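Undergrad: Only the shape, not the letters, is given here:
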């Protein structure tokens, strides 16, 4: 699933394509997945923001088009076999491509997210000044859940998913199975810093494009942070620090990659 670096990269690439343009039409055949899109027709795009893994298109007239890419969704400049939505602008068409159909679009009054509960529950943006250690530390201390599960919940830091949770935990030398309340303040500081650093590096490199190539930037370019993955997707390969084979187990229903030695209890 695209995470903060992939969604933010997408936002930046979409800005010059959509900003200041009118949405002349939005064509699709799935009103359950793409809701109330007719409200956006004829509206101008005034800004594109991001919150966690959501894209927020600010439209004229006080509306907002909220897009969640799901597991395999992304924007393309050309129509594909898996095009689900076509956005007709004044000067071109842009397409929403989604092989597995988990992506969603809602057009709502600006800030009215009652039908998008996850958006209402998001924690701070980890690359913003709102991401403060004290609140992060309190969130960890108050939970008995494993660290991997806590990072995936989006309340400690919005936009973190499977890839960057695994990579941040590795950099912080923390087991994904440790309980939040078990961490010392020094360990929590390591995780706090690792999250910010790994996300910033991944954003600089356009995110991670995995072997299935489901994530691409709108112009077709891949991300390149996958070349720096230390643990994610490297089951059985040597740890880049100690050489121990990378292990994989399930935490919170998600495949979790770690070094048994560097991240041992």
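TA: Thanks, I have the structure now. Computed from a prediction, not measured in an experiment: that's the story for all the values here. Numbering: from 1, shown residues only.

Undergrad: drop to CA atoms for contacts and neighbour counts, all remaining ones
TA: OK.

Undergrad: longest helix of the chain?
TA: As assigned by DSSP state H, the longest helix anywhere in the chain is helix 185-204.

Undergrad: by contact count, what packs against whatever helix or strand comes next after that one?
TA: Counting by DSSP states H and E, the next helix or strand C-terminal to helix 185-204 is strand 247-251. Counting by 3 or more C-alpha pairs under 8 Å, 6 or more residues apart in numbering; DSSP states H and E, the packing neighbours recorded for strand 247-251 are strand 254-258.

Undergrad: here comes the other one, which I'd like you to weigh against the first:
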């Protein structure tokens, strides 16, 4: 893979013509979901590194140790949340809020200051979560903890 791709409209915030920040819309999250399903689904997680822990809430144990060796399943959207299925009954549930974004890139690419955590994947690629204002919320949970993610159960399709 040459270069990197920041998968957003979420990451740099979306602005109206008057300049006010707009929450990411469902079509933006659908594009991100489709990209992740195409490029990340089926890849094994070799390691995880937490750089800015504020946005990460791990309810399923020690995130870096627990996620290592697991494989990404499918990604789906529920309202303003992206849900990434991970083998062994785990989930990465992301509400990017205004400034959250994913970056899919080669591991050798410079890590940006706003990177919150990195997941090293097969083939020397990484999936990174970036959030300049640290407003987003990322939950690492097990199947039975889905109800503990605030506002997730209130979301429609």
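TA: Structure's in. What do you need? Model, not experiment: these values are computed from the prediction.

Undergrad: still on that earlier bit, packing partners for the longest helix of the first structure?
TA: So helix 185-204 of the first structure, by 3+ C-alpha pairs under 8 Å, 6+ apart, packs with helix 4-18, helix 133-141, helix 162-171.

Undergrad: and among those helices, the most buried is which?
TA: Most buried of these by mean neighbour count (mean count of other C-alpha atoms under 10 Å) is helix 162-171; its value is a mean of 23.

Undergrad: Return the list of helices and strands in contact with that helix.
TA: Partner elements for helix 162-171 of the first structure (3+ C-alpha pairs under 8 Å, 6+ apart): helix 147-152, helix 185-204, strand 254-258.

Undergrad: re earlier: I'd like to know which of the helices and strands packed on helix 185-204 of the first structure is closest to residue 94 of the first structure.
TA: Nearest to residue 94 of the first structure, of all those, is helix 4-18, at 8.5 Å by C-alpha to C-alpha.

Undergrad: In the second structure, what stretch matches the closest one?
TA: Mapped onto the second structure using TM-score structural alignment, helix 4-18 of the first structure spans residues 26-40.

Undergrad: quick revisit: export the helices and strands packed on helix 185-204 of the first structure to TSV and tack on distance to residue 67 of the first structure?
TA: Output for those, formatted as TSV (distance: least, C-alpha to C-alpha, whole Å):
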stretch	distance to residue 67 of the first structure
helix 4-18	10
helix 133-141	27
helix 162-171	20
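
Undergrad: Quick check: which of those is nearest to residue 119 of the first structure?
TA: Closest approach to residue 119 of the first structure among those (C-alpha to C-alpha): helix 4-18, 13.8 Å.

Undergrad: angle of that closest one against helix 162-171?
TA: Our comparison of helix 4-18 of the first structure with helix 162-171, counting by axes from the mean of the first three to the mean of the last three C-alpha atoms, to 10 degrees, yields an angle of 140 degrees.

Undergrad: mean shift between helix 4-18 of the first structure and the second structure?
TA: Here helix 4-18 of the first structure, set against the second structure after superposition, deviates by a mean of 1.1 Å using mean C-alpha distance after the TM-score superposition for the first structure.

Undergrad: Which other helices and strands does that helix contact?
TA: Looks like helix 4-18 of the first structure contacts strand 45-51, strand 54-59, helix 185-204 (3+ C-alpha pairs under 8 Å, 6+ apart).

Undergrad: Quick one: closest of these to residue 23 of the first structure.
TA: Distance to residue 23 of the first structure, taken as C-alpha to C-alpha, is lowest for strand 45-51 among those, at 7.4 Å.

Undergrad: show me what contacts the aligned partner of residue 62 of the first structure in the second structure?
TA: Matched by TM-score structural alignment, residue 62 of the first structure corresponds to residue 89 in the second structure. Under the criterion of C-alpha atoms under 8 Å, 6 or more residues apart in numbering, the neighbours of residue 89 of the second structure are 142, 143.

Undergrad: any idea how far residue 97 of the second structure is from residue 89 of the second structure?
TA: 25 Å (C-alpha to C-alpha, to the nearest Å).

Undergrad: Now check residue 134 of the second structure against the first structure: what is it aligned to?
TA: Using TM-score structural alignment, residue 134 of the second structure pairs with residue 101 in the first structure.

Undergrad: With residue 104 of the second structure instead?
TA: Per TM-score structural alignment, residue 104 of the second structure is aligned with residue 77.

Undergrad: What about its match, how many residues nearby?
TA: For residue 77 of the first structure, the neighbour count with other C-alpha atoms under 10 Å is 16.

Undergrad: Please apply the same query to residue 65 of the second structure.
TA: 11.

Undergrad: Helix, strand, or coil at it?
TA: helix (DSSP: H, G, I helix; E, B strand; the rest coil).

Undergrad: right, and residue 137 of the first structure touches residue 190 too?
TA: No: between residue 137 of the first structure and residue 190 there is no contact, the gap being 11.0 Å when judged by C-alpha atoms under 8 Å.

Undergrad: sorry, back to before: so which of the helices and strands packed on helix 185-204 of the first structure comes closest to residue 81 of the first structure?
TA: helix 4-18 (20.2 Å).

Undergrad: could you point out which element follows that closest one?
TA: That would be, after helix 4-18 of the first structure and using DSSP H and E, strand 25-27.

Undergrad: and that next one, what does it pack onto?
TA: strand 83-88.
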